[in-house]
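Visitor: I need the structure of the sequence given here:
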Amino acid sequence: MKFSNRITSMQQSPIRKLVPIAVEAKNNGKKVYHLNIGQPDIKTPSSFFESIKDFNEDVLAYSFSQGLPQLIDSFIKYYAKYNIRFEQDEILITNGGSEALLFAMMSLCDNGDEILVPEPFYTNYNGFGTMAGIKVVPITTKAEEGFHLPPRQEIQKLITPKTKAILISNPGNPTGCIYTIKEMEMLRDLAKENDFFIISDEVYREFVYDGFEYMSFAEFEDIADRVIITDSVSKRYSACGARIGSVASKNKDLIKQILKLCQSRLCVATVEQIGAASLVDVPDDYFKEVVEEYKMRRDIVYNALNKMEGVNCKKPHGAFYIIAQLPVENAEDFVVWLLKEFDVNNETVMLAPAEGFYASKGLGKNEVRMSYVLNQDSLKRAMHILEEGLKAYNNR
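Guide: Model (predicted):
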C-alpha cells in the first residue's frame, strides 16, 4: 500500500526515535539517564492540581474553540508582567506550543511557500513544515559564534518572493542562545522591508542566566501586526503533560483566521485548561529558585564537558539545552552504542543526536543535544558515564 508523500517525507524525531532502544536497555536491567528530552524533574506547582480537584461539574463539556476565557485572561495577566499588552481577541489557547506553531505556519503559508529558521533548530519545525507543505529554509549558525545570527546580508540572500515568515526560538532550543537586541532589530527591519511575519517561539522566556538581557518580539510596536508569539506552560511551570499552549498576535484579523483551525479540532481539554489558569498566580520566588537551579545544572554539564578530551561546546545562556561536538564520526551510532553496549555499574546515558536539528545536509553529524533537566546528582553521574563512554568507544 502507498502512503502519502507528506507522511513518508516527514523525518522521525531525533529526540524520540531511539526510545525503543532505551526501553530495551531498561528491560535488560540498565538505568538510563535521559538527557535526550526536555522533560524537567522540577515539581509542577500544586495550584495546578488543586484547581482540577476543585472542578465539580456534572458534565465534562466542550470548551470554547478559542479557549476558556479565564485561561485567556491568565495569559493576558502573565504577559502584562512583561509590559506586553494583549486583549481577549488576540490570544488563542492551543494543544501545547506545538499546535500553536503548526497553526501559525498554516495560517501564513500556502503549499510551496518558505519559512526561514536559524539552524540548529527544534526538530519539529521541520516536521511541522512538511505537514503544512512548507519549505523550511535554514539560516546556518555556528557553535564557535555562540549560534548567533550571521550578518544581515547573509540572511537577505535567503529571502525570496515565497518567504512568508522567519521562525525563531528565543531563548533557543537546542542552542540556549539568547539573541541580542541588535539581532532582533535586524530581523524586525528585514520583516518590514520584505513584508513577512516573525513567528517567535518564546516558551523558554523565564530561563535566562548570567545577567543576559531578554526581550520579546511583542515589544516592537512598529511590527505588532506582523509578530506571532507562540507559548506554552510546559517548561515554564514544569507541566509538559498538560499540553496547554497559546498563540498571540496584535493582528486581530490573523487571529480570526487561526481560530478556524482551532474550530477544526473543537477545543483544548477542559480540565487541563482549568488547572493551567491558576498558574499565573504562582509566586515570583518560584521562578527565582527554578532559574537558579537550572543555572547550577547548566554549570555542572558545561564544566564537565569542557574537561572531556576532544569535546567542544559553548556555554548556553538560556533555556536548558546544550549542543556539544563529540570526538566521534557519527553521534547517532555513539548514542546507540551507549544504550546497547555500554554501562558503568549498570547505568548508561541517552543523548539526542544533533544531526536532526539541522536542515542542511551533513551538519551536526558529530554533535549531540543534551537537556540539563535532571537533578544535580544525576547530572554529575551522567557526565561521568559519558566521559567513560567516550574513552571506551574510541579505544574499541
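Visitor: hey, let's count contacts and neighbours off CA atoms from now on
Guide: Fine.
Visitor: what's the strand or helix carrying Met370 packed up against?
Guide: Element membership of Met370 [criterion: DSSP states H and E] is strand 367-371. Judged by 3 or more C-alpha pairs under 8 Å, 6 or more residues apart in numbering; DSSP states H and E, the packing partners of strand 367-371 are strand 321-325, strand 352-353.
Visitor: Which strands or helices does the last one pack on?
Guide: In this structure, strand 352-353 packs against helix 331-341, strand 367-371, with contacts taken as 3+ C-alpha pairs under 8 Å, 6+ apart.
Visitor: Distance to Ile159 added to those, as JSON lines?
Guide: Putting those into JSON lines (distance: least, C-alpha to C-alpha, whole Å) gives the following:
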{"stretch": "helix 331-341", "distance to Ile159": "32"}
{"stretch": "strand 367-371", "distance to Ile159": "28"}
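Visitor: that older thread, how far off centre is the strand holding Met370?
Guide: Offset of strand 367-371 from its chain centre (C-alpha atoms, centre = their mean, to the nearest Å): 13 Å.
Visitor: Give me the buried positions along whatever helix or strand comes next after it.
Guide: The element immediately downstream of strand 367-371 (helix or strand, assigned by DSSP H and E) is helix 376-394. Burial within helix 376-394, assessed by neighbour count using 16 or more other C-alpha atoms under 10 Å, is assigned to Gln376, Leu379, Lys380, Ala382, Met383, His384, Ile385, Leu386, Glu387, Gly389, Leu390.
Visitor: Tell me how far helix 376-394 lies from the chain's centre.
Guide: 25 Å.
Visitor: Now do it: which elements does it pack against?
Guide: By 3+ C-alpha pairs under 8 Å, 6+ apart, helix 376-394 packs against helix 284-307, strand 347-350.
Visitor: Could you also give me the structure for this next sequence, so I can compare it with the first?
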Amino acid sequence: MPQISNKGKLMPASPIRKLTPFAEGAKQQGKKVYHLNIGQPDIETPEVMLNAIKNIDFKVWAYTQSEGTLSYRKKLVEYYNRANYNVTVDDILVTTGASEAITIAMQTCLDSDDEVIIPEPFYANYNAFAWMSSVKIKPVLSHIENGFALPPISEFEKLITTKTRAIFICNPNNPTGYLYSYEEMVELKNLCLKYDLYLFADEAYREFCYDGSKFYSPMHLDGLDEHVIVFDSVSKRYSACGARLGCFITKNRKVIETALKFAQARLSPGMVAQLAGEAAVDTPQSYFDNVNKEYTERRNMLVSSLNKMEGVYCPNPGGAFYVVAKFPVDDCEAFCQWMLEEFDYDNQTVMMAPAAGFYSSEDAGRDEIRLAYVLNKEDLANAMICLEKALKEYPGRKTVGSLQIGVES
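Guide: Take a look at the predicted model:
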C-alpha cells in the first residue's frame, strides 16, 4: 500500500473539530448539543450581502484576477481607510479566507526552518499553517491570571535567533478574547524595528471590541510600513464564514509582488464571494452596533456564569467572541469528551474546545477550555446549566483549595 507522507502524519489535528465524532454520537442518541466549540456565529448575515448573491446576473462564472477584482479591492480601500489605514488597491491581495492569506505570507516571508514568535495560546490552525510551510513556531507564554495580556517584551527577546523572521499576533485574540492596548502595540513595533522583523497581524475580529475599548492596528503606527502584514476576513465581521473570503494587506511592495506569485499559482479567489464582499462594505453601522450589544450581553452572561461555578476562573475579555477559562478537572480534553460521551442533563450537553490545542508548549493549557459565545442567550444559559451540573458529576474533578469536590483523580 502506498505510504502517507511524514508531513501528513505529523500534521496537527484541529482541537476545535477533533471531538466532532463524539458530538455526532451524542446527537444520534437524541441529545441536544450546545456548540460552544467553534466560532460559527448565529448572527444573521447582513441583508445587503445576501441580496448581492440573490441578484447576481452573469452568463459565465469566470476566473477573476489573482489579486482579486479591482471593484472589490476599491471597496476594501473604502472600508480600511474609514479606519485610517491609508491603503490603496495595490496594497491588497484578496484570498480564499484569512487562512490562505496567512499561508501565503509564511511562504512569501519565511524559508524552511525559519522561526515566527507567537504569544500563546493562539488560534490552533497557526500550527497547521506553519507545518504546511515548514516554518517553526516559537511560543511565548501568556497567562490567564492577567487575562492573557501581551507577555513582557523581554520574553520575546529571549527567543530571537538568527532564524527569527516575524512576530505574529491575533488582535482581538482568538482564543482568549484579549484586546491589545496601544502601549503593547508600540512595544511590538519597537521590537520589530530593533530586530528587522515582520509583524503579522490577524485582525479577523476587528469589529468586536467591547466596553468602549478602542482597537489599535499596527497599520496605525508610523515607521512600520515595510514590516506589517495584516490578515483579515469577512467570516466574523459579517457572519459569513462560508464565503471563504479574506485578504492580505501590506504597504511593502516586494512582499506584495512576491505574494502575488503564490496567488497566481492558486489562480484566483471566487467571483461570487467577492460580489457579496463588495456589497457588504455598505453594511450600515446600525448592524455592527446591534451585534456589539448582543455579544456584550452574551459575554457578560457567560463570564458571570463561569465565575459562579466552584473552582472555575474566567477573565473578562475585551474583544472577539471567545473566552478561555480554567476548570477544576484533571484533563480538559478528557472532560470535554466525557461531556459528549457520557453526560447529559435533561437530554442536553455541551461541546467545547480543549485549550491545550491552542498552545504549542507541551502540557500547557491542560486545565483550560475555550468557549465561543456564539449562541443566543437562552441557549447559552441552558449550556451553562448543563456545564455546572457536569462539573459536579465529573469523576476527574480536582480538589478546590482544601475542599474536595467530587472524586479526585
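Visitor: With both chains overlaid, what TM-score comes out?
Guide: TM-score for the superposed chains, counting by TM-score structural alignment, normalised by the length of structure 1: 0.98, backed by 396 aligned residues with a C-alpha RMSD of 0.9 Å.
Visitor: between the buried residues of helix 376-394 of structure 1, which is closest to Asp54 of structure 1?
Guide: Taking C-alpha to C-alpha as the measure, Asp54 of structure 1 lies nearest Gln376 of these, at 34.6 Å.
Visitor: Which stretch among the helices and strands packed on strand 352-353 of structure 1 is buried most, on average?
Guide: strand 367-371 (a mean of 25; mean count of other C-alpha atoms under 10 Å).
Visitor: For it, which outside residues touch it?
Guide: 35-38, 174, 320-326, 331, 351-355 (C-alpha atoms under 8 Å, 6 or more residues apart in numbering).
Visitor: Can you check which part of structure 2 that strand sits on?
Guide: Strand 367-371 of structure 1 corresponds to residues 368-372 in structure 2, going by TM-score structural alignment.
Visitor: Average offset of that stretch relative to structure 1?
Guide: By mean C-alpha distance after the TM-score superposition for structure 1, the fitted stretch 368-372 of structure 2 averages 0.3 Å away from its aligned residues in structure 1.
Visitor: the helices in structure 2, which residues?
Guide: 6-10, 20-28, 47-54, 70-82, 97-109, 125-132, 153-159, 182-195, 234-237, 253-265, 271-280, 285-308, 332-341, 377-393 (DSSP state H).
Visitor: Please name every helix or strand in contact with the longest one.
Guide: Spelled out, it's helix 285-308 of structure 2. Using 3+ C-alpha pairs under 8 Å, 6+ apart, helix 285-308 of structure 2 is in contact with helix 377-393.
Visitor: who touches the helix it packs on?
Guide: 34, 298, 301-302, 305-306, 309, 339, 343-345, 348-350, 373, 397, 405-406.
Visitor: Please indicate which of those are buried?
Guide: Applying 16+ other C-alpha under 10 Å to the contacts of helix 377-393 of structure 2 flags 34, 298, 301-302, 305-306, 309, 339, 343-345, 348-350, 373, 397, 405 as buried.
Visitor: Chain neighbours aside, what residue packs nearest to Phe49 of structure 1?
Guide: Gly275 (6.3 Å; C-alpha to C-alpha, 6 or more residues apart in numbering).
Visitor: same check, this time on Lys192 of structure 1
Guide: Lys192 of structure 1 sits nearest to Ile223 (C-alpha to C-alpha, 6+ apart), 7.2 Å away.
Visitor: For Lys31 of structure 2, give its distance to Met309 of structure 2.
Guide: Per C-alpha to C-alpha, to the nearest Å, Lys31 of structure 2 is found 23 Å from Met309 of structure 2.
Visitor: Give the full set of residues in contact with the closest residue to Leu179 of structure 2 other than its chain neighbours.
Guide: Distance criterion C-alpha to C-alpha, 6+ apart; nearest residue to Leu179 of structure 2, sequence neighbours excluded, is Pro172 at 4.5 Å. Applying C-alpha under 8 Å, 6+ apart to Pro172 of structure 2 gives the contacts Tyr178, Leu179, Tyr180, Glu203, Tyr205, Arg206, Phe208, Cys209, Phe215, Gly318, Gly319, Ala320.
Visitor: Can you say which two of those are spatially most distant?
Guide: Glu203 and Gly318, at 14.1 Å, using C-alpha to C-alpha across the contacts of Pro172 of structure 2.
Visitor: so can I have JSON lines of the buried residues of helix 376-394 of structure 1 showing distance to Asp285 of structure 1?
Guide: Shown next, in JSON lines, are those (distance: C-alpha to C-alpha, whole Å):
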{"residue": "Gln376", "distance to Asp285 of structure 1": "20"}
{"residue": "Leu379", "distance to Asp285 of structure 1": "24"}
{"residue": "Lys380", "distance to Asp285 of structure 1": "26"}
{"residue": "Ala382", "distance to Asp285 of structure 1": "29"}
{"residue": "Met383", "distance to Asp285 of structure 1": "30"}
{"residue": "His384", "distance to Asp285 of structure 1": "32"}
{"residue": "Ile385", "distance to Asp285 of structure 1": "34"}
{"residue": "Leu386", "distance to Asp285 of structure 1": "34"}
{"residue": "Glu387", "distance to Asp285 of structure 1": "35"}
{"residue": "Gly389", "distance to Asp285 of structure 1": "39"}
{"residue": "Leu390", "distance to Asp285 of structure 1": "39"}
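Visitor: re earlier: test my guess that the residue nearest to Phe49 of structure 1 contacts Ser51.
Guide: Yes. Counting by C-alpha atoms under 8 Å, Gly275 of structure 1 touches Ser51, with 5.1 Å between them.
Visitor: Mind checking which of those two has more residues around it?
Guide: Gly275 (22 against 18; other C-alpha atoms under 10 Å).
Visitor: which residue is nearest the middle of structure 1?
Guide: The centre of structure 1 sits closest to Asn173, judged by C-alpha atoms, centre = their mean, with a distance of 4.8 Å.
Visitor: How about the contacts made by the residue nearest to that one when sequence neighbours are not counted?
Guide: Spatial nearest neighbour of Asn173 of structure 1, chain neighbours left out: Tyr122 (5.6 Å); criterion: C-alpha to C-alpha, 6+ apart. Applying C-alpha under 8 Å, 6+ apart, we find Tyr122 of structure 1 in contact with Asn173, Pro174, Phe357.
Visitor: How about Tyr287 of structure 2?
Guide: So Tyr287 of structure 2 contacts Pro46 (C-alpha under 8 Å, 6+ apart).
Visitor: distance of it from Tyr80 of structure 2?
Guide: Applying C-alpha to C-alpha to Tyr287 of structure 2 and Tyr80 of structure 2 gives a distance of 18 Å.
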